[in-house]
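1. Quick one, structure for this:
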Amino acid sequence: MDQMGFYSGGSYESSMNSNVPLGDSISSGNISLSAYRKTNAGAAGKLLENKGFGWLLEVNEEEENQLPLLEELDIDLTDIYYKIRCVLLPLPYFRMKLNIVRESPDFWGPLAIVISYALLSIYGQFSVVSWILTIWCCGGFIVYFIARALGGDVGYTQVLGVIGYCLIPLVVMSLVIPLFSSVPIVAKALGMFGTAWSVYSAGTLLCVDELQTKKPLVIYPVFLLYIYFFSLYSGV
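-> The predicted structure is shown next:
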């Protein structure tokens, strides 16, 4: 302290050059954060410290980087929306990249569509959902086996994704058909139109270059599969 009652800067510099880490000090003094927590831990905290369980009171101050839920589940809503557009608009006029549905298969999009169709088909009988999911998996495997036997370079997950996504026209028709329930002919015509729409989309997406000359052999089992799906909805 000088004659005017002020402290010199040397004490400040010496405190800055001390061996006390900056992260373990408090601005009011040289008390470490861990010591400060121990003194304010209370009776229970002191008991744990004495027994050797003080690590239970330690707090990790570093925030862990947590990914969003959709990213952790590998759900890309933009990708699913684009694939739905590819299925609903499979004509070359719309210039959609149709091969993305086959070459970039995902799980959650087809599963959500198949479950939606199952719920619309069974009207609350949740025990039948497992049966429709089984038909989806087994029917997709049959189509995959036939496509591979014909020389097509496709995988089971690709076929499963295409079959699931191409149920979208039947989902749309199942929402429209109840509006024409009083006219059975129109309802049946809409059902067959949705089935043909699904078959055309699936055939366009599944038939790679190796299967272009054998397209009818691939479309036929796909047609039977979607006919069966529609029969589950109509009860025929």
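
2. drop to CA atoms for contacts and neighbour counts, all remaining ones
-> Fine.

3. what packs against the longest helix along the chain?
-> Secondary structure of the chain per DSSP state H: the longest helix is helix 184-206. Of the remaining helices and strands, those touching helix 184-206 by 3 or more CA pairs under 8 Å, 6 or more residues apart in numbering; DSSP states H and E are helix 77-88, helix 99-103, helix 156-165, helix 168-176, helix 215-234.

4. do you know how far the nearest residue to Trp197 once chain neighbours are set aside is from Val87?
-> The spatial neighbour of Trp197 that comes closest, neighbours along the chain excluded (CA to CA, 6 or more residues apart in numbering), is Pro169 at 6.3 Å. Pro169 sits 8 Å away from Val87, going by CA to CA, to the nearest Å.

5. So for these two, which sits in the more crowded spot?
-> Higher neighbour count among Pro169 and Val87: Val87, with 25 against 22, using other CA atoms under 10 Å.

6. Name the SS class of the most centrally placed residue in the chain, please.
-> The centroid of the chain falls nearest to Ile75 when counting by CA atoms, centre = their mean (2.7 Å). Classification of Ile75 using DSSP: H, G, I helix; E, B strand; the rest coil returns coil.

7. which neighbours do Pro169 and Val87 share?
-> Common contacts of Pro169 and Val87 (CA atoms under 8 Å, 6 or more residues apart in numbering): Ser198.

8. Would you mind listing the residues in contact with the residue nearest to the centre of the chain?
-> So Ile75 contacts Trp108 (CA under 8 Å, 6+ apart).

9. For the comparison step, fold the sequence that follows:
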Amino acid sequence: MAKEFNVPPVVFPSSTGGNTSTIGPNQTGTHQRRIPTFTPPFQPSNPNPTQHLPFMSFDVGSATASSSFSAPVFSTGNGYSTGMGGGPGSFEDELPLLEELGINTRQIWRKMRSILNPLKVNPNLHADADLSGPFLFLMAFGLFQLLAGKLHFGIILGWVVVAALFLYVVFNMLAGRDGNLDLYRCVSLVGYCMLPIVIFSALALFVPQGGVAVFILGAIFVIWATRVCTRLVVELASCGDEHRGLIAYACFLIYTLFSLLVIF
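-> Coordinates of the predicted model:
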């Protein structure tokens, strides 16, 4: 005998208000279920939201046409009005980047040409000391040494500082209280007179190492650098003419030391 279960009646909401229809377990029939409608959230009440947002308006006809564009004008404190195109303080009046950094390429080239002619050195060009030219020469010297398989960048920079200190001490000890050669100018002169040694390091790449030719070239360029440096120190510093021989000996030791880096 099958066991009967009591099934509770199913209640469906009616589409005409709050009346409900009940279908029991023994009743049959069809009933259409009402599908609820939902409104999407965050729907604006105004169908045209761009009316309250004037910056989003794309009405081309309402925009005023302009045939010319003007650059923004900035006001300075001295009563001038400057723009992007010209006027006082514009970009055209700015100095080049190298001149703002204190690097004068024309002056470096003139000093370089005066050193290339050891018989006619112009000391007036070296009256204004700078370190941009010596830095370029030292980097070129280190690059040629690197091409020869020698990493000497740190040694070159350190030896130049020691050489400038050596020449500074020697000259001031010889000149006494009358000496006016400062350390900054001494570094500049030693660095600029490194140009013959730089040329020697470039030529040594094509000369067999350990031969007689490289020693002869080294002697020629050391004498060249010594003569130029001695002439500049004597002409630019006071009381230098009286001790020309000792100053030349100090310069000879300095540039001989750098030439040994190239030879060996």
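
10. gap between the residue nearest to the centre of the first structure and Leu111 of the first structure?
-> For Ile75 of the first structure, the distance to Leu111 of the first structure equals 12 Å [CA to CA].

11. How about residues contacting stretch 214-229 of the first structure?
-> 139, 143, 146-147, 150, 167, 195-196, 198-199, 202-203, 207, 211.

12. What of stretch 144-162 of the first structure?
-> Taking CA under 8 Å, 6+ apart as the rule, stretch 144-162 of the first structure contacts 101-107, 109-110, 136-137, 140-141, 143, 202, 205-211, 214, 218.

13. quick one on the thing from earlier: got CSV for the helices and strands packed on helix 184-206 of the first structure, with distance to Pro184 of the first structure too?
-> As requested, these are arranged in CSV below (distance: least, CA to CA, whole Å):
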stretch, distance to Pro184 of the first structure
helix 77-88, 25
helix 99-103, 34
helix 156-165, 27
helix 168-176, 13
helix 215-234, 11
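
14. which residues in the second structure does the longest helix of the first structure align to?
-> Alignment of helix 184-206 of the first structure against the second structure: residues 211-233, by TM-score structural alignment.

15. Enumerate the positions of that stretch that are buried.
-> 214, 217-218, 221-233 (16 or more other CA atoms under 10 Å).

16. roughly how far is it from the heart of the chain?
-> 36 Å (CA atoms, centre = their mean, to the nearest Å).

17. Same check on stretch 104-123 of the second structure?
-> Counting by CA atoms, centre = their mean, stretch 104-123 of the second structure comes out at 28 Å from the chain centroid.

18. List the contacts of it.
-> Taking CA under 8 Å, 6+ apart as the rule, stretch 104-123 of the second structure contacts 98, 125-126, 132-133, 192-193, 195-196, 224, 227-228, 231-232, 235-236.

19. Point out the most buried one among the helices and strands packed on helix 184-206 of the first structure.
-> Sort those by mean neighbour count, taking mean count of other CA atoms under 10 Å, and helix 156-165 sits at the top with a mean of 24.

20. In the second structure, which residues correspond to that one?
-> Helix 156-165 of the first structure maps onto residues 183-192 of the second structure, going by TM-score structural alignment.

21. average gap between that stretch and the first structure?
-> Following the fit onto the first structure, the mean deviation recorded for stretch 183-192 of the second structure is 0.9 Å by mean CA distance after the TM-score superposition for the first structure.

22. Also stretch 132-145 of the second structure?
-> Relative to the first structure, stretch 132-145 of the second structure is 1.1 Å off (mean CA distance after the TM-score superposition for the first structure).

23. quick one: buried residues of that stretch?
-> 132-134, 137-138, 140-145.

24. Could you point out which of those residues is nearest to His152 of the second structure?
-> Of all these, Gly142 has the smallest distance to His152 of the second structure: 5.9 Å, by CA to CA.

25. and the closest one, what does it touch?
-> 151-153, 156.

26. I'd like the distance from it to Phe135 of the second structure, if you could.
-> 11 Å.

27. What does Phe166 of the second structure correspond to in the first structure?
-> Aligned partner of Phe166 of the second structure by TM-score structural alignment: Ile142.

28. what's the neighbour count on that match?
-> 16.

29. which SS class is it?
-> Going by three-state DSSP: Ile142 of the first structure is helix.

30. Stretch 165-183 of the second structure: which residues count as buried?
-> Buried residues in stretch 165-183 of the second structure, counting neighbours by 16+ other CA under 10 Å, are found at 165-168, 171-172, 174-175, 179-181, 183.

31. Just the closest of those to Met56 of the second structure, please.
-> Leu183 (67.7 Å).

32. just to revisit the earlier point, Gly45 of the first structure: which of the contacts of stretch 214-229 of the first structure is nearest?
-> When the contacts of stretch 214-229 of the first structure are compared against Gly45 of the first structure (criterion: CA to CA), the nearest one is Leu167, at 60.2 Å.

33. ok, back up a step: output the buried residues of stretch 132-145 of the second structure in JSON lines; the columns should cover secondary structure and distance to Lys111 of the second structure.
-> Output for those, formatted as JSON lines (DSSP: H, G, I helix; E, B strand; the rest coil; distance: CA to CA, whole Å):
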{"residue": "Ser132", "secondary structure": "helix", "distance to Lys111 of the second structure": "12"}
{"residue": "Gly133", "secondary structure": "helix", "distance to Lys111 of the second structure": "9"}
{"residue": "Pro134", "secondary structure": "helix", "distance to Lys111 of the second structure": "11"}
{"residue": "Phe137", "secondary structure": "helix", "distance to Lys111 of the second structure": "12"}
{"residue": "Leu138", "secondary structure": "helix", "distance to Lys111 of the second structure": "15"}
{"residue": "Ala140", "secondary structure": "helix", "distance to Lys111 of the second structure": "16"}
{"residue": "Phe141", "secondary structure": "helix", "distance to Lys111 of the second structure": "18"}
{"residue": "Gly142", "secondary structure": "helix", "distance to Lys111 of the second structure": "21"}
{"residue": "Leu143", "secondary structure": "helix", "distance to Lys111 of the second structure": "21"}
{"residue": "Phe144", "secondary structure": "helix", "distance to Lys111 of the second structure": "21"}
{"residue": "Gln145", "secondary structure": "helix", "distance to Lys111 of the second structure": "24"}
